[in-house]
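Colleague: the amino acid sequence is not available; the structure is as follows:
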């Protein structure tokens, strides 16, 4: 089984991929048009969300009963909802990038806080 610290690291990495997809890919398209097929592809965004949400959900259930668990669950839930809304709710298409960035950063923050908390615990 994957330990919680490794799970947090994977989740942070996936959030980073979301941020790169939203921010860096348009710049790459400007310099290398071959990347244009990935810049606006809806399936890429949906795939990343469908990959990130189960990992974050699994991380919630792997959480111990630490005092910061409520904060972690709240941040993961809000971040997941933002990602899902940006990827799957057509009414939010105009603000998809904003929702995705906020969701990815919120998920990263949740996992970073828990990872930091687990590494600062006295042994």
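Modeller: Structure's in. What do you need? It should be emphasised that the depicted structure is a prediction, and the values quoted were computed from it without experimental measurement. Numbering: from 1, shown residues only.
Colleague: from here on, just use CA atoms for contacts and neighbour counts.
Modeller: Will do.
Colleague: other SSEs contacting the helix ranked longest in the chain?
Modeller: Longest helix in the chain by number of residues (criterion: DSSP state H): helix 4-31. Helices and strands touching helix 4-31, as assessed by 3 or more Cα pairs under 8 Å, 6 or more residues apart in numbering; DSSP states H and E, comprise helix 36-39, helix 42-61, helix 96-120.
Colleague: at 10 Å what do you get?
Modeller: Helix 4-31 sits against helix 36-39, helix 42-61, helix 69-88, helix 96-120, with contacts defined as 3 or more Cα pairs under 10 Å, 6 or more residues apart in numbering; DSSP states H and E.
Colleague: take a look at this one as well, against the first:
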């Protein structure tokens, strides 16, 4: 029997979750690595990195959720979790409301997006 091929929606969910994980890794691990390697220190503090993560996460997450929604309507709670996660990522990238909250806000947003895409994947396999 031939193994099932993952759907585009599943790949989008996995990619979005991986991207959220990379964002989480960036927020938690790079400050530690930055203290060891000055080159990584400059990269971890570069504001463009945060913008790139948000610019990648937003369309990828929306694509994954929209494709899943087209197959079977997503619950409002899932859309809300994704929206709050993306909003938190954007707020963290912009240093809003204050720069010192950037890491906790971004980590929270990343975890919300990972949870959303994991929920979407589990939901797709259960159907």
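Modeller: Alright, I've got the coordinates. Here the structure is a predicted model, which is why all the values come from computation and not from measurement.
Colleague: picking up where we left off before, residues in the second structure aligned with the longest helix of the first structure?
Modeller: With TM-score structural alignment applied, helix 4-31 of the first structure matches the range 9-36 in the second structure.
Colleague: after superposition, how close is the matching stretch to the first structure?
Modeller: Following the fit onto the first structure, the mean deviation recorded for stretch 9-36 of the second structure is 0.7 Å by mean Cα distance after the TM-score superposition for the first structure.
Colleague: distance check, the spatially most central residue of the second structure against residue 37 of the second structure.
Modeller: The centroid of the second structure falls nearest to residue 20 when counting by Cα atoms, centre = their mean (2.8 Å). From residue 20 of the second structure across to residue 37 of the second structure, the span is 24 Å (Cα to Cα, to the nearest Å).
Colleague: hang on, the earlier thing: could the helices and strands packed on helix 4-31 of the first structure go into TSV alongside mean neighbour count and distance to residue 28 of the first structure?
Modeller: Formatted as TSV, these follow (neighbours: other Cα atoms under 10 Å; distance: least, Cα to Cα, whole Å):
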stretch	mean neighbour count	distance to residue 28 of the first structure
helix 36-39	15	8
helix 42-61	17	16
helix 69-88	20	21
helix 96-120	20	16
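Colleague: ok, which of these comes nearest residue 8 of the first structure?
Modeller: Nearest to residue 8 of the first structure among those is helix 96-120; the distance by Cα to Cα comes to 5.0 Å.
Colleague: need the contact list for the spatially closest residue to residue 25 of the first structure that is not a sequence neighbour.
Modeller: Nearest residue to residue 25 of the first structure, sequence neighbours excluded (Cα to Cα, 6 or more residues apart in numbering): residue 39, at 5.8 Å. Residues near residue 39 of the first structure by Cα atoms under 10 Å, 6 or more residues apart in numbering: 21, 22, 23, 24, 25, 26, 27, 28, 29, 33, 45.
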